[in-house]
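K.L.:
next one to model:
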Amino acid sequence: MRLLLVEDDDRVAAALSAVLTRHGFDVVHARSGEEALRRLLPDDTAPPFGVVLLDLGLPDADGFEVCGRIRRLTTVPVIMVTARADVRSRVHGLNLGADDYVVKPYDTAELLARIHAVSRRSAAGTAAPAPESGGSGHGSAPELLLGPLTIEIATRRVTVNGEAVSLTRKEFDLLALLAQRPGVVFRREQIISEVWRTSWEGTGRTLEVHIASLRSKLRLPSLIETVRGVGYRLVAPAG
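P.N.:
So this is what the prediction gives:
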């Protein structure tokens, strides 16, 4: 898989590139946001990138701005890799279209697991997760109506009171999973397995950030309820 590493520190980039190369990645290094955007332009002479690792502290532009421009250019999965650990930054990054957010310093195994997770989801295409055989999944329902919230499965379109809400791939998959059975508690492990297609425990923090991002975007404060120590459930709003 070709991987675009956007990192202005050459020492950090060299060390990380060496690790990624040993694990089978074809790493291309970009030192600035503008260089990264140029690298992502369609090129018939090279295969497309499978993942972008994006540092936020770039010399020519803030990484958040670069992420927004990347998302307008391509649907390639983006993992933000940064020292900014506050939840607000995490939510902002996901709102801009990042698929994941990793805080420095990180364990290499963690980063590799996240890269493989987002690439698996990307390879699975844009269809919502298929329900298990015999289950009551959302694959058979073309549209879910929950008060002011409408979820169109086929087009992956979400509206609240008729106003479109822009969600990332994982945010949509997470919302659609919870919405297929309003009132039913989904265990954290089950959500991680179905949305992230992994059982890796470190994904739990990413789940929390995606839940926070959904709450912020949908502006329905009581829609997703945290069941302490268990998981989450969707409470169908009135109206």
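
K.L.:
every contact and neighbour count from this point should use C-alpha atoms.
P.N.:
Fine.

K.L.:
contacting residues around the most centrally placed residue in the chain?
P.N.:
Geometric centre of the chain, nearest residue: Asp99, 2.4 Å, by C-alpha atoms, centre = their mean. For Asp99, the contact set (C-alpha atoms under 8 Å, 6 or more residues apart in numbering) comprises 77-79, 118, 168-170.

K.L.:
all the strands of this protein, residue numbers only.
P.N.:
2-6, 26-30, 51-55, 78-82, 100-103, 143-146, 149-152, 157-160, 163-165, 186-187, 224-227, 231-234 (DSSP state E).

K.L.:
I'd like to know which elements the third one is packed against.
P.N.:
It stands for strand 51-55. strand 2-6, helix 63-73, strand 78-82, helix 108-123 (3 or more C-alpha pairs under 8 Å, 6 or more residues apart in numbering; DSSP states H and E).

K.L.:
and for comparison, fold this next one:
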Amino acid sequence: MISIDSSKVLIMVVDDEIINLKIIESMLNIENFRTLLVSNPNEVIEKALTNQPDVILLDVSMPTRSGFDICRDLKDNPLTTKIPVLFLSGQYSSEFVIKGLDSGAQDYIAKPFNAPELLARVKTHIKLKIMVEKLIEMEQFKALHAAMVSQNHTLNQLTASILGQVEIIELLEEKNETDLNKYKNAVKAIEKAATEMDQMIKKFTNLSKVKFTKYSDKTDMLDLTNSKIEED
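P.N.:
From the prediction side, this is the model:
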């Protein structure tokens, strides 16, 4: 069962009416959610990028910009696209609901609503977000494990190659071989394998440089999707 530490969850509330912001804030305070209130529609994208809220509650009808346009911009930006957007609107026709979902929102809540309904919807979408992120993390670790198994197999092959060339050199010495090219060929093979091993070891070392991302509950998670393995 997924638990939520509400005190670590930040919810952005967007509405051009201050009184609506205060009402919604009081509802969210029941569960001790942290809130970020935004009354200017033109500031939503900037504040979302800066604060990275876990959920955005977005009014539909606002001056200068509609909630639909704002939602599309949020979903088009890779830094905010994964933030769940829940529309809050007094206009609850099927046309508006479809338009809201088509713009990328995860839910559409009709006004007026009560605190239990709002809190239930918010917690549901936070849990869904956490579940998705954990599934992504599992897939990332599976990919990492598979890569490490493959690299380990290659390292074993390179080690065997080096040992084989060492045996060849020992046999040449036992036979008092005078052809220096045979020794040189064995040494070159050892140097090549050693270079490949060195590069692979550096790749493993660079895994410690992978970035961490955050769950909605602020749990650290390895982010391998944008991490680059550096080679010298």
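
K.L.:
picking that back up, do you know which of the helices and strands packed on strand 51-55 of structure 1 lies nearest Ile191 of structure 1?
P.N.:
Minimum separation from Ile191 of structure 1 across those (C-alpha to C-alpha) falls at helix 108-123, 13.7 Å.

K.L.:
in structure 2, which residues correspond to the closest one?
P.N.:
Counting by TM-score structural alignment, helix 108-123 of structure 1 lines up with residues 115-130 of structure 2.

K.L.:
before we move on, what about stretch 215-229 of structure 1?
P.N.:
Taking TM-score structural alignment, stretch 215-229 of structure 1 hits no residues over in structure 2.

K.L.:
picking up where we left off before, quick one: the match of helix 108-123 of structure 1 to structure 1 mean distance?
P.N.:
Mean deviation of stretch 115-130 of structure 2 from its aligned counterpart in structure 1 after superposition (mean C-alpha distance after the TM-score superposition for structure 1): 0.7 Å.

K.L.:
one step back: trace the residue nearest to the centre of structure 1 over to structure 2, please.
P.N.:
Asp99 of structure 1 maps onto Gln106 in structure 2, by TM-score structural alignment.

K.L.:
if I look at its match, how far off is Leu128 of structure 2?
P.N.:
Using C-alpha to C-alpha, to the nearest Å, one gets 10 Å for the distance from Gln106 of structure 2 to Leu128 of structure 2.

K.L.:
if we can go back for a sec, save the contacts of Asp99 of structure 1 as JSON lines, and put in distance to Val158 of structure 1 too.
P.N.:
What follows is the contacts of Asp99 of structure 1, written out as JSON lines (distance: C-alpha to C-alpha, whole Å):
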{"residue": "Pro77", "distance to Val158 of structure 1": "21"}
{"residue": "Val78", "distance to Val158 of structure 1": "22"}
{"residue": "Ile79", "distance to Val158 of structure 1": "24"}
{"residue": "Val118", "distance to Val158 of structure 1": "22"}
{"residue": "Thr168", "distance to Val158 of structure 1": "11"}
{"residue": "Arg169", "distance to Val158 of structure 1": "12"}
{"residue": "Lys170", "distance to Val158 of structure 1": "13"}
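
K.L.:
show me what contacts Phe87 of structure 2?
P.N.:
Here Phe87 of structure 2 is in contact with 57-60, 67, 100, 105, 107-109 (C-alpha under 8 Å, 6+ apart).

K.L.:
correction: the previous question concerned Ala13 of structure 1.
P.N.:
Neighbours of Ala13 of structure 1 in contact, by C-alpha under 8 Å, 6+ apart: 5, 7, 29.

K.L.:
structure 2: which residue goes with that one?
P.N.:
Match for Ala13 of structure 1 (TM-score structural alignment): Leu21.

K.L.:
how much space is there between its match and Thr35 of structure 2?
P.N.:
Taking C-alpha to C-alpha, one finds Leu21 of structure 2 at 10 Å from Thr35 of structure 2.

K.L.:
next, the buried residues of the match of helix 108-123 of structure 1.
P.N.:
Within stretch 115-130 of structure 2, the residues that count as buried by 16 or more other C-alpha atoms under 10 Å are 118-119, 122-123, 125-127, 129-130.

K.L.:
then stretch 92-103 of structure 1?
P.N.:
Per 16+ other C-alpha under 10 Å, stretch 92-103 of structure 1 contains these buried residues: 93-102.

K.L.:
ok, back up a step: joint contacts of Leu21 and Thr35 of structure 2?
P.N.:
By C-alpha under 8 Å, 6+ apart, the residues touching both Leu21 of structure 2 and Thr35 are Val13.

K.L.:
between the buried residues of stretch 115-130 of structure 2, which sits nearest Lys75 of structure 2?
P.N.:
Lys129 (14.7 Å).

K.L.:
which residues are in contact with the aligned residue in structure 2 for Phe49 of structure 1?
P.N.:
Aligned by TM-score structural alignment, Phe49 of structure 1 pairs with Pro53 of structure 2. Each residue near Pro53 of structure 2 by C-alpha under 8 Å, 6+ apart is listed here: 9-12, 83.

K.L.:
out of those, give me the one that has the most neighbours.
P.N.:
Using other C-alpha atoms under 10 Å as the neighbour test, the contacts of Pro53 of structure 2 are led by Met12, with 24 neighbours.

K.L.:
contacting residues around it?
P.N.:
35-38, 48, 53-57.

K.L.:
TSV for these, including distance to Asn152 of structure 2?
P.N.:
Below are these laid out as TSV (distance: C-alpha to C-alpha, whole Å):
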residue	distance to Asn152 of structure 2
Thr35	48
Leu36	48
Leu37	52
Val38	52
Ala48	43
Pro53	41
Asp54	39
Val55	42
Ile56	45
Leu57	48
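
K.L.:
Phe96 of structure 2: which of those residues is nearest?
P.N.:
Nearest to Phe96 of structure 2 among the contacts of Met12 of structure 2, with distances taken as C-alpha to C-alpha, is Leu57, at 16.0 Å.
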